[in-house]
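J.: Fold the following and give me the result.
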Amino acid sequence: MNKYICVKEAFEYIYIGHGQKKISLDELRDLQEYLEKTIPANKNALDIKHNKFRFINYVGIISINNFTIEIIPKISLSNDEKQDKKILLDMLSKCSDIELSIDNSIDSNIEKCNLIELIANKYLDSLIKELNKGNFHDYINKEENIKVVRGKIMFNKHIKKNNFKKGKIFCSYDEYSDDNLLNQTFKLACIKILNKVQDIKLKNKTKKSLSILGNVSNESKSNEIINNIKLNNQNKRFSNVLQLAKFILLNLANENSSGSKNGFSMLFEMNDLFEKYIGKIVQMLCCKNNKKAITQDKRNYLLIDTKNNKKSFNLKPDIVIEDNNIPFMIIDTKWKAVEYNSKSSYQVSDIYQMYAYANAYKQVKKVILLYPSLGEEKEYPSWKLINDDNKFIEVKTVRLDSYKNTVNDLEKIIYD
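T.: Got it, this is the predicted structure:
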């Protein structure tokens, strides 16, 4: 029987032992080996204590052999697991430009389905809906040895291939076919899903989709090819389906954990996800108010090398907000809990970094350290620069328990 455990990132521990909600030492070793192969070497996903461990920095799902762990962010203020999953899906949707709106089908399944199953269900429903209208066909160029002339004869290849053969001609021709790159991508996403889900209804949906795509080949494609697929007027109805297929193929990792042991995962670094989510909303708010928000701005440097007079130590604040091309605010996101006057809440190095931003961006008036709100609203620190009474470094929080609250909080931070 597959063991399933759901925990909140950085807040809940998994205990080492035997039982449905515990992990054995062997399982923990398998988990560590798998993570070493699937996340960057300079990143850390586990915080291991005596007889327990927790996930830090990463959310998503990981499955190895007979156990599956789902890690969700601590977002809702009422410890609502269902709400946390909803908001995670919304964050992924906004950051990946895919349609993962919480409709009735997702809302009714969110408690009994894991992250992969929810996304797969949305993808398969969208795919089947479009395939029922008809498979997409396109002209595909083929080159092969055939018995009759079709298209044009490739003379150089014909001579090379058929020097000692009679009755065949090497031709290049266009064939109107559903075995095209778009449908191949859809099929690859279905195949990847099929071996990753346990739900019978979901497996049957996947098999139905594969049956409709029966004439389509399933050769693997590189991430670059998948990323560069473009739609036109003939196939734009598949736009949302394609974004979901890309999301599944590019994020669903499938690696050997150790020896013959197999695992798969869909993990997201929360620092990056939080930064991208806030960046998307700030850009939307600025666009509505004739302002401009630049993410990962690289225009300024900290120092100049005296030997070659070249700029050194590029500063890259998360978000720079401009009015008429003049920067007036910087927002830097930090995914961690913050409490007023608590030394453990914010690192001194973060304040030094904000000070560097304030000095490098001469016209900026406010530099904001932005944290997620995980409790009641409080008054957070605000510092004025010693040599400039018009520049401030401030700590702010933003609610993530609903998209509306996030937008409202950011609007107040930017415009109040």
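
J.: drop to CA atoms for contacts and neighbour counts, all remaining ones
T.: Fine.

J.: where do the strands sit along the stretch 151-300 of the chain?
T.: Along the stretch 151-300 of the chain, the stretches classed as strands by DSSP state E, counting those that start in this stretch are 152-153, 169-177, 253-258, 261-269, 292-295.

J.: Alongside the first, I'd like the structure of this one:
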Amino acid sequence: MSKQTITVFEHQKLLIGDDVFTTQHHKRLCDFYGTTGVPFYSLIHKGVKFNQYVGVLQLGDLTIEILPKVENNEQRKDIWRRLLIDMIWRVSSFKTHHPTASKLSIKPNAILDVYIAMYLQGIRQLIRQGLIKRYRSQEGNTVALKGNLIFGKHIQQNLVHQERFYTRHSVYDVDHELHQVLYRALLLVKRINTNVELDSEINQLQFAFPEQTNIKITKGTFDKIVLNRKTAPYGTTLEIAQLLLLNYHPDIRGGNNEVLALLFDMNVLWERFVFVTIHKYLKGTHKVREQVKKEFWQSQTEGYRSVNIYADIVITDNSDSTKVFIFDTKWKNLEGKPYPSVEDLRQMYVYHQFYNASRVALVYPSQEAKDHKGHYLKGREGDVCHLIHLGVKDTIKNFEEQIKSTTEEWIK
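T.: The predicted structure is shown next:
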């Protein structure tokens, strides 16, 4: 099967006839959209319009790579591909400086390549250190009497085979839920991989990994898995397996219309990236918290719920708890306007009052770093809302450094 890739940006339209996007591909997206819809894109006449989700959408033989967009960055696809991968890694619990991620050559569908390469490296490491064994219950015929004899089934199956015993007994081996999940993800990786450089390693690991009992895997499967000190090394690999398995949607009608939607909400990713970066650099001098809740409105009618508000990032000076700074991240382009929306300004006004904030700021991505502010005409004297534009850099390290220096300057 020939593999093809299209690279687009968030909020961009993709029409039938653009690049290698065909009527059949459009039909698959329509089928996946269904009657209830999906948040990743909307359907338009003879095409789709992508929303604020970025990542990879794989439709059988076609991979659609969706990159973030800040102003006019059409000529910076390679830079944004690398930044997106690194931003995802920074905000996840995966090891940031993983060898595979840095050594993997960046291909058009590199976002998916990196996850697959990371998964293969994790599996290889687990096999090298030895797969853990667990006790499990097994039922069936044996040639020796061990465990409990299941008398009814023994009579039913072994009436003329007196040398056999139908029993329920314990087995100590590697065929258990942890490995059953990892093995299923390994089979999926072989199916969805489009990078020929990874084919050989996938085949080798599939051969080396013991075949497992086939189980139905849902979100509940992962919710029930609890890692302990012995199984802690499985953590990262299991997370990637969950990401792949739960975002893969096989075609229940047969054929080759499966869809893999490995996509991230850019609003959430931006908030998490800014928070993780600030927390990393300020944790020694400031308390940095995210999604801090305050009670906003309480109903006086019994049975009605109260309303809470949540500030994206709250920074409190360790030496003076009255110094409170709030960042509210916005993944949007102001399109040259010197002011944000009225709704955003109202939101920041409320933060001033309810969090007793010293300063508040709306934080945007931008091609160039800049900061300007405006004051509220009523309220506490000195209440000001800053508009901070964080200039996107060519590397994640430079981007983090810019966030660090801007934040330190702002909270002085």
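
J.: Kindly provide the TM-score of these chains.
T.: Here the TM-score for the pair of chains, by TM-score structural alignment, normalised by the length of structure 2, is 0.82; 398 aligned residues with a Cα RMSD of 3.4 Å.

J.: Mind putting the strands of the stretch 151-300 of structure 1 into a markdown table with distance to Thr68 of structure 1 and mean neighbour count?
T.: Shown next, in a markdown table, are the strands of the stretch 151-300 of structure 1 (distance: least, Cα to Cα, whole Å; neighbours: other Cα atoms under 10 Å):
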| stretch | distance to Thr68 of structure 1 | mean neighbour count |
| --- | --- | --- |
| strand 152-153 | 55 | 15 |
| strand 169-177 | 40 | 17 |
| strand 253-258 | 14 | 17 |
| strand 261-269 | 9 | 19 |
| strand 292-295 | 35 | 21 |
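
J.: Can you say which of the ones you listed is nearest to Leu400 of structure 1?
T.: With Cα to Cα as the measure, strand 261-269 is the member of the strands of the stretch 151-300 of structure 1 nearest Leu400 of structure 1 (16.4 Å).

J.: ok, and what's touching that closest one?
T.: Defining contact as Cα atoms under 8 Å, 6 or more residues apart in numbering, one finds that strand 261-269 of structure 1 is touched by 34, 57-65, 116, 196, 251-257.

J.: Run the angle between it and strand 253-258 for me.
T.: Here strand 261-269 of structure 1 runs at an angle of 130 degrees relative to strand 253-258 (axes from the mean of the first three to the mean of the last three Cα atoms, to 10 degrees).

J.: which residues touch Gln283 of structure 1?
T.: Lys292, Ala293, Ile294.

J.: cutoff 6 Å now
T.: Each residue near Gln283 of structure 1 by Cα atoms under 6 Å, 6 or more residues apart in numbering is listed here: Ala293.

J.: Show me what Phe274 of structure 1 aligns to in structure 2.
T.: Under the alignment (TM-score structural alignment), Phe274 of structure 1 pairs with Trp270 of structure 2.

J.: hmm, which of the contacts of strand 261-269 of structure 1 are the buried ones?
T.: Buried members of the contacts of strand 261-269 of structure 1, scored by 16 or more other Cα atoms under 10 Å, are 34, 57-64, 116, 196, 252, 254-257.

J.: Just to be sure, Gly375 of structure 1 is in a helix?
T.: No. Checked against DSSP: H, G, I helix; E, B strand; the rest coil, Gly375 of structure 1 lies outside a helix; its state is coil.
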